[in-house]
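[1] Kindly generate the corresponding structure for this input.
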Amino acid sequence: MTATESVPRQALTATELQEIDRYWRAANYLSVGQIYLMDNPLLREPLAPEHIKPRLLGHWGTTPGLNFIYAHLNHQVRRRGTEMVWIIGPGHGGPAAVATAWLDGVYSETYPDVGLDAKGMRKLFRQFSFPGGVPSHAAPETPGSIHEGGELGYALSHAFGAAFDNPDLVVATVIGDGEAETGALSGSWQSARFLNPVRDGAVLPILHLNGYKIAGPTVLARIPEDDLLAQMRGHGYEPHVVAGDDPDTVHQQMAGVLDTCLERIDAIRFRARHGDGTAEDVRWPMIIMRTPKGWTGPETVDGMQVENTWRSHQVPLTETRDNPDHLRSLEEWLRSYRPDELFDADGAPRSETTAVVPSRERRISGSPHANGGLLLTDLILPDFRDYAVEVERPGEKKSEATRVLGGFLRDVVAANPRTFRIMGPDETQSNRLGAVFEATDRTWNTGRLPVDRQLSPDGRVMEVLSEQLCQGWLEGYLLTGRHGLFNSYEAFIHIVDSMVNQHAKWLKASGALPWRRPIASLNYLLSSHVWRQDHNGFSHQDPGFIDHVINKKPEIVRIYLPPDSNTLLSTMDHCLRSRNYINVITAGKQPQLTYLTMDQAIAHCTRGAGIWEWAGTEDGEEPDVVLACAGDVPTLETLAAADLLRRHLPELRVRVVNVVDLMRLSNEGEHPHAMPDSEYDMLFTRDKPVIFAFHGYPWLIHRLTYRRTGHAKLHVRGYKEEGTTTTPFDMVMLNDLDRFHLVMDVIDRVPGLGVRAAGLRQRMQDERLRCREYTRKYGEDAPEIRDWVWEH
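    Here you go, the predicted model:
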């Protein structure tokens, strides 16, 4: 069947058509009730103003189409026994998700106080978009949802993430035509090229064209159909069209097209798994459904067309409490669904209404895949200690932290061939994680050339030059009960700022729901970071992602800045074992000094912050100054500054403090990891100057510590938006984070030291000038800078 042909047979019997239509009418009635009613849920008395909510919130326009699709999905699952979840892409489709979950019985099982009767229906209506109730979109509170539709663009990437390594699952994904205009969704069509029918599930995209966004037309609904079909074919899909406004006709079309699509999915799977085993050049089916916006709602309001226009997007009748005509129209609208046929005298759905609901274990809204913690199993992790870098003396030898980590991740991949994936925008090798390719390849199903390497349909590393697509895949993968890691250049992870917002909100909301089981944490490894992007320059220099993440709820976010290879190994092991967090690890890929043995690294990471006694000169006495650091390059410069102070001011008592868990600095009571004030005071002192060398923007440290006792004497050096293509040391000098400037800060801030050490301060200024002149003359850092090691 071609995309534009009508269904060649009567797909539904009269009984099936009636069953699907009953379910659809019931879901529509429940959806309208959620938007408008706070009482009289079954219209057992004439509708009165006091039955209407004082604030009408919610979105009707997309809802009837969603309910229509869900009714047909139910019918197919009941017939076939298909294992299915659905994802709602259109914004604010919450009424449909809640209504269908209630009709399926899942909502009442999840929330027994919202029973399958008139009392439960009244609560279902009253709670929607009501203070203390439930949101207007498919939020974590909604059974069957793994996708929150508050922000558009992520439905399809989430769907493919859910399908990876889920061989029996079909993810039916409704994409709104407004959502289809977003960059994230436009890029997501390419996901089909990464789906392996041998080991993965299937995604069935349903592009719902109802013609309008909130206030204007949509692009894909207005372009010529031939262009739209060509676009979908170009993305690797086999498009099938359902179109019309007559319910009976469209029911028959939809049933026939769904039959065709699901049969095609079965055939693709069978051939791949039992035939030639190929995973390349598969053309997956998808559906383009054209139906009116606000279908079955009021056709006109106040003399203006509403159905099939943008006016139906939100609340079609806005004055139902004060305008008798609007109130009358609302009652006519609700009664048009014939609720007495749909619900019995007690308010429960009649058996004929729920005849299309699948068996208990196959109900879409009750799928365990939509509550991924139920399916989550622990990763099999090798002992990270086995990958330790040998450290005989601190600061003497170098290693590449992420290259060392790559060996550990290689064996994580090998030990978890169905539950762990690495996502990243073509940077796995660049970020020195290349050892993983000893155990796996990049996922690739589309055309290979003899020159290609490390490409396979079975690859566990997923690379595409869209951070949003990588993020969406990983979120879908985690939300359905698996584990993963996102590695990226530090500067460009900002592209997913809004997506991490939404995931953080999901974790926060789901954490308050006992029935939502914890999922694996969202783990970021940020490398190629600000201080070693000296070759790429200013465009690649931005450490601000941690500032963004730190705004999220403290029970969710964790920020780690391991200073060397062994601390990175310990940190990654901890993060991969964690649940319901967003973990951000920043670690450089370039050769850096190693400081701690593995046992020391474990202890240091467990503390999160600690004194490095070997680097200081306090000798059991109260220090004159504290040199603190967080991040690998700031740690190097801090130690080099401590070395200079030891040599030139041996009488000065210096304490060196390294911070690996940034949230330990938080003011007491503001984060679960925040150290008590007493511990902070012991570590940083109550009244001594603290010179803090920080990986990111310096004001973040001030924000974290503003209520600490010694905050007035805390001076932070970090990135201050100065960068260019230059040498590594010139980069830190540009931002006054270099060792010479840190020594100058000590001289400026330790009482009585300024006059006595004025000559040393001047020499430090001269050293900065000399080092800069050397870089301009020779194009590299001076050997004593480049080759510096800790020699004490």
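
[2] C-alpha only now, for contacts and for neighbours.
    Will do.

[3] so which helix or strand takes in the nearest residue to Ala11 once chain neighbours are set aside?
    Taking Cα to Cα, 6 or more residues apart in numbering, and ignoring the residues beside it in sequence, Ala11 has Gly256 as its nearest neighbour in space, at 5.0 Å. Applying DSSP states H and E as the criterion places Gly256 in helix 247-274.

[4] other SSEs contacting the next helix or strand after that helix?
    The first helix or strand that comes after helix 247-274 along the chain, using DSSP H and E, is strand 284-290. The elements that strand 284-290 packs onto, with contact taken as 3 or more Cα pairs under 8 Å, 6 or more residues apart in numbering; DSSP states H and E, are strand 202-209, strand 237-243, helix 247-274.

[5] try 7 Å
    Judged by 3 or more Cα pairs under 7 Å, 6 or more residues apart in numbering; DSSP states H and E, the packing partners of strand 284-290 are strand 202-209, strand 237-243.

[6] Name the stretch among the ones you listed that sits most buried.
    strand 202-209 (a mean of 26; mean count of other Cα atoms under 10 Å).

[7] just checking, what packs against it?
    Contact partners of strand 202-209 among helices and strands, from 3+ Cα pairs under 7 Å, 6+ apart: helix 155-163, strand 169-176, strand 284-290.

[8] Please identify the deepest-packed of these.
    helix 155-163 (a mean of 31).

[9] any chance of the helices and strands packed on strand 202-209 in CSV, plus distance to Ser488?
    Formatted as CSV, these follow (distance: least, Cα to Cα, whole Å):
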stretch, distance to Ser488
helix 155-163, 18
strand 169-176, 28
strand 284-290, 30
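
[10] between the ones you listed, which gets nearest to Glu622?
    helix 155-163 (54.3 Å; Cα to Cα).

[11] picking up where we left off before, could I get the buried residue list for the helix holding Gly256?
    Residues of helix 247-274 classed as buried by neighbour count (16 or more other Cα atoms under 10 Å): 250-258, 260-262, 264-265, 268-269, 272.

[12] among the helices and strands packed on strand 202-209, which is nearest Phe729?
    Nearest of these (Cα to Cα): helix 155-163, 40.6 Å.

[13] can you list contacts of that closest one?
    87-89, 147, 169, 171, 173, 175, 185, 188, 191, 200-203, 469, 472-477, 480 (Cα atoms under 7 Å, 6 or more residues apart in numbering).

[14] Gly484 should be in a helix, yeah?
    No. Gly484 is assigned strand when assessed by DSSP: H, G, I helix; E, B strand; the rest coil, not a helix.

[15] Now for Thr726: which residues touch it?
    With Cα under 7 Å, 6+ apart, Thr726 has these contacts: 534-535.

[16] Before we compare anything, build this one as well:
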Amino acid sequence: MAMAKQLTYSTSAREPIAAADIRAQHADTLDAIARYRRFTNYLAAAQIFLRDNVLLEEPLKPEHIKDRLLGHWGTSPGINLVYAHLNRLILQYDIDMFLVTGPGHGAPANLANLYLEGSLHDFYPELTFDKQGIHTFIRNFSWPGGFPSHLYPGVPGTIHEGGELGYALATAFGAAMDNPDVVVACIVGDGEAETGPTATAWHSYKFLNPAESGAVLPILHLNGYKISNPTIYGTMSDEELTNLFTGYGYQIQIVEGGEHDDLDAQMYGALDWAYQEIRTIQQAAREGNPIVKPYWPLIIMRTPKGMTAIKELDGQPIVGSYRSHQVPIEDPKTNPAHLALLEQWLRSYHLEELITEEGRPKTEILEQCPVGDRRMGKNPHTYGGKITRDLELPDITNYAVQEDRGMPTRRGGTNVSSMEQVALYLRDVIRQNPQLFRIFSPDELQSNKLGAVLDVKPREYEWPVPPHNEKVAAQGGQVIEVLSEHDCQAWLQGYILTGRHGLFPTYEAFLNIIVSMMDQFSKFLKISSEFPWRLPVPSLNYLETSTLWRQEHNGFSHQNPGFINSVLNKKALVSRVYLPPDANCLVSTMDHCLQSKGKVNLIIANKQRMPQWLSMDEAIAHCRAGASIWSWASTDDGVDPDVVLVGIGDNLTLEVLAAAQILRDELPELRVRVVNVTDLFILENESDHPHGLNQDMFEALFTKDRPVIINFHGYPSAVKQLLFGRHNIDRLIINGYREEGTTTTPFDMNVRNGTSRYHLVIQAIRQAAAHNPRVAARVNERVSHYEYRLTEHRNYIQAHGSDPQEIVEWQWH
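    Next up is the predicted model:
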């Protein structure tokens, strides 16, 4: 009999009990768990292969086999082993627990357990405990309109799909934060463990306060193989694994052996040990005597891949090899010998011993499952929309940019960092919402001028830090910084999917690191909306700053607005992109996004001090509309313009206003309308996006036939995508980032990409000349003049290394 192996530390509440002793003490319970696992293993295998004769009431025939065989068998027996024993732990200790499953396409196992515990029936009434119900259940797997081969929102108890590997562990930690009573079990596959996101996620306990948060119980499943390769972790010895995870800060117990070893006794003891370790660490912290550098429990489960299946096929090993990873028998429908092997495999579980004549699981099987909300498929935390509490938000008028001496200032007369202003608002959101709101940031709060949020509590970090590190402490803080965008994203996902609220501020260029995670989460939200029992959860909010237009000092590598394009491609139900032009608009936008649900909100704002254009009342109205004519910057309030200048983004709007002022001062015969867009999706047609404008409203803003020059923060392709299908779009000129950048001056970034005020003036003159003869009479002279100004600019920055004072000190008048 294989024995459990453990490395103990001073925090250990007790020594683990040997497997032989556990067998002697709990033989009946372990036998019942083994029978339960036989049933779930059968159900998992049957889902992959069978469409009919699902109870094997007659010899297996080709017509009983599905035409398409999907799903992954190799990981399923391990998931079933863990699930069965987590159920036992819940029953024994009445634990508030649910499971995050990392191994991809292991849904046959999860579904088998959810069927037996009755969670599936609660949402899918046709999945009853009888012959028809079990037939429907098995047939519907990987069937059109049925359950896919990986987890998804239609599977009860799911907050993580596992489709893209690497994020399960950090998601589990996010779910545990500020949930003091919950224990989140997380299965990490050894293929998944090879990913970078998982490698950083092992450190998550260093950010988890045991007094105020719950716990995560990681279970690393080493079955040794990926699709066609050994896994890195599977090739490591027990000693090497112990050394690795001890360094991460864990104490380890190893459960290992084949199907003929007493895995049930080992897992029984390992989970009991782990649960007691968790409670010891939490109790010490909650009694005011926290353990310094507590070593949290980690179970490493080393089992043969695909155990309990056929041992070999055509002379090649199946169990314990990569050949069991997906579908071990690929052609049973057309190969009689392989069909016979499949039947032999399925009958080896002796299903007839586990069900009644009516097809109902026997009572001793169902007794292995918790009931009510203690079922992992019905744990309330996995239905975050049902338990969400709205944030207590401060009055945004308290964060309006202050006017000098109580007197109204002229437009643009006050220079303020939008980020510093919204930080004051976020500081009070944190103060008013303990255990309900968190900020996850990749070590950029101070750089992004959000330091005011630390006035309430320091950054959360549980391990001791060297002296002279201000505002970092183990005090249950609501701000976490770590140099892993993957962890920030996954923590936030776990946090909001369990009903809380959060924000992810970061550098613009490096938000692209988690594009695929945003894609997966957007899909999760989209599919969730199709199930009435999945109520909307708080939105995932990105605050994208340190934008490309002011990354001139960091250079070309830091100049990338591509995340906008990725968000635009998500479903209109989910995606939102906001580009507030000043601080008051940013505060108003943030307030809106923190109240929204079921969205992916991208907010883009510069961190540098910039002119402020709108009062708070004006900002609120402007943000509600999504776009408006800035009559104060237009000729005759924007009536009957020769050309429309549109700013989208704070830096690009500044250039629009500078161009409008130049035209007003130097070419007053050219009539200009200035429009600012803060909600990017208003450009799309109302039939394509709920924020989109119908054609009449679109023409009210941008006219029906006048030239429109758009100065956009990101790639022009994004705006072109939104405008596709609009009438008469040939009149629109779209400027934006054209992948031109280097280490240069701020204004030169605009010059290089054709978004400067001088480029806009030249474009406006040329476009207006076609229908305004007074402008046409001066077009050659004026265009030549501003082209010369551009040449002067290049010469100036080469000689001085900075922008001319007329650019740096420009103000609206």
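
[17] Need the counterpart of the residue nearest to Ala11 of the first structure in the second structure.
    In the second structure, Gly256 of the first structure lines up with Gly269, judged by TM-score structural alignment.

[18] That match is in contact with Pro16, isn't it?
    Yes. Assessed by Cα atoms under 7 Å, Gly269 of the second structure is found in contact with Pro16 at 6.3 Å.

[19] Can you tell me which of the helices and strands packed on strand 202-209 of the first structure is nearest to Glu784 of the first structure?
    helix 155-163 (49.1 Å).

[20] Where does that closest one end up in the second structure?
    Residue span in the second structure matched to helix 155-163 of the first structure, by TM-score structural alignment: 168-176.

[21] go on, stretch 41-54 of the first structure?
    Taking TM-score structural alignment, stretch 41-54 of the first structure hits residues 54-67 over in the second structure.

[22] what comes into contact with that stretch?
    Stretch 54-67 of the second structure is contacted from outside by 46, 49-53, 135, 333-334, 343, using Cα under 7 Å, 6+ apart.

[23] Turn those residues into a markdown table, including distance to Pro804 of the second structure and neighbour count.
    Converted to a markdown table, the contacts of stretch 54-67 of the second structure look like this (distance: Cα to Cα, whole Å; neighbours: other Cα atoms under 10 Å):
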| residue | distance to Pro804 of the second structure | neighbour count |
| --- | --- | --- |
| Ala46 | 74 | 26 |
| Phe49 | 73 | 27 |
| Leu50 | 75 | 25 |
| Arg51 | 75 | 21 |
| Asp52 | 79 | 19 |
| Asn53 | 82 | 17 |
| His135 | 77 | 22 |
| Lys333 | 77 | 18 |
| Thr334 | 78 | 12 |
| Glu343 | 82 | 15 |
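
[24] Max pairwise distance over those residues: which two?
    Among those, the pair separated by the greatest distance (Cα to Cα) is His135 and Thr334, at 22.5 Å.

[25] Residue in the first structure paired with Phe556 of the second structure?
    That one, Phe556 of the second structure, aligns with Phe538 by TM-score structural alignment.

[26] Likewise for Pro746 of the second structure?
    Checking TM-score structural alignment: Pro746 of the second structure goes with Pro728.

[27] Hmm, that match is touching Asp534, no?
    Yes. In this structure Pro728 of the first structure lies within contact range of Asp534 using Cα under 7 Å: 5.8 Å.

[28] Mind checking which of those two has more residues around it?
    Asp534 (22 against 19; other Cα atoms under 10 Å).

[29] List the residues that contact the more buried one.
    724-728, 731.

[30] Kindly recompute the last result at 10 Å.
    528, 540-541, 723-732 (Cα atoms under 10 Å, 6 or more residues apart in numbering).

[31] Asn676 of the second structure and Cys623 of the second structure: what is the separation?
    Asn676 of the second structure is 10 Å from Cys623 of the second structure, where distance means Cα to Cα, to the nearest Å.

[32] Find residues that contact each of these two.
    With Cα under 10 Å, 6+ apart, Asn676 of the second structure and Cys623 have common neighbours 579-581.

[33] Tell me, how many residues neighbour the counterpart of Thr545 of the second structure in the first structure?
    Correspondence of Thr545 of the second structure to the first structure, assessed by TM-score structural alignment: Ser527. Per other Cα under 10 Å, the neighbour tally for Ser527 of the first structure reads 26.

[34] got a list of what Ser527 of the first structure touches?
    Contacts of Ser527 of the first structure by Cα under 10 Å, 6+ apart are 401-402, 427-428, 430-432, 487-491, 533, 585-590.

[35] ditto for Pro156 of the second structure
    So Pro156 of the second structure contacts 110-111, 114, 119-123, 376-379, 382-383, 533-534 (Cα under 10 Å, 6+ apart).

[36] what about burial for those, which qualify?
    110-111, 114, 119-121, 376-379, 382-383, 534.

[37] nearest to Asn140 of the second structure, of these?
    Distances from Asn140 of the second structure to those, taken by Cα to Cα, are shortest for Leu111, at 10.9 Å.

[38] just checking, the closest one touches Gln47?
    Yes. Using Cα atoms under 10 Å, Leu111 of the second structure is in contact with Gln47, at 9.3 Å.

[39] Could you tell me which residues touch both of the two?
    In contact with both Leu111 of the second structure and Gln47: 137-138, 141, 149, using Cα under 10 Å, 6+ apart.

[40] Among those, name the ones in helices.
    137-138 (DSSP state H).

[41] What's the ChimeraX syntax to select whichever of the shared contacts of Leu111 and Gln47 of the second structure are buried?
    In ChimeraX, a selection of the buried entries from these looks like this (16+ other Cα under 10 Å):
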select :137,138,141,149
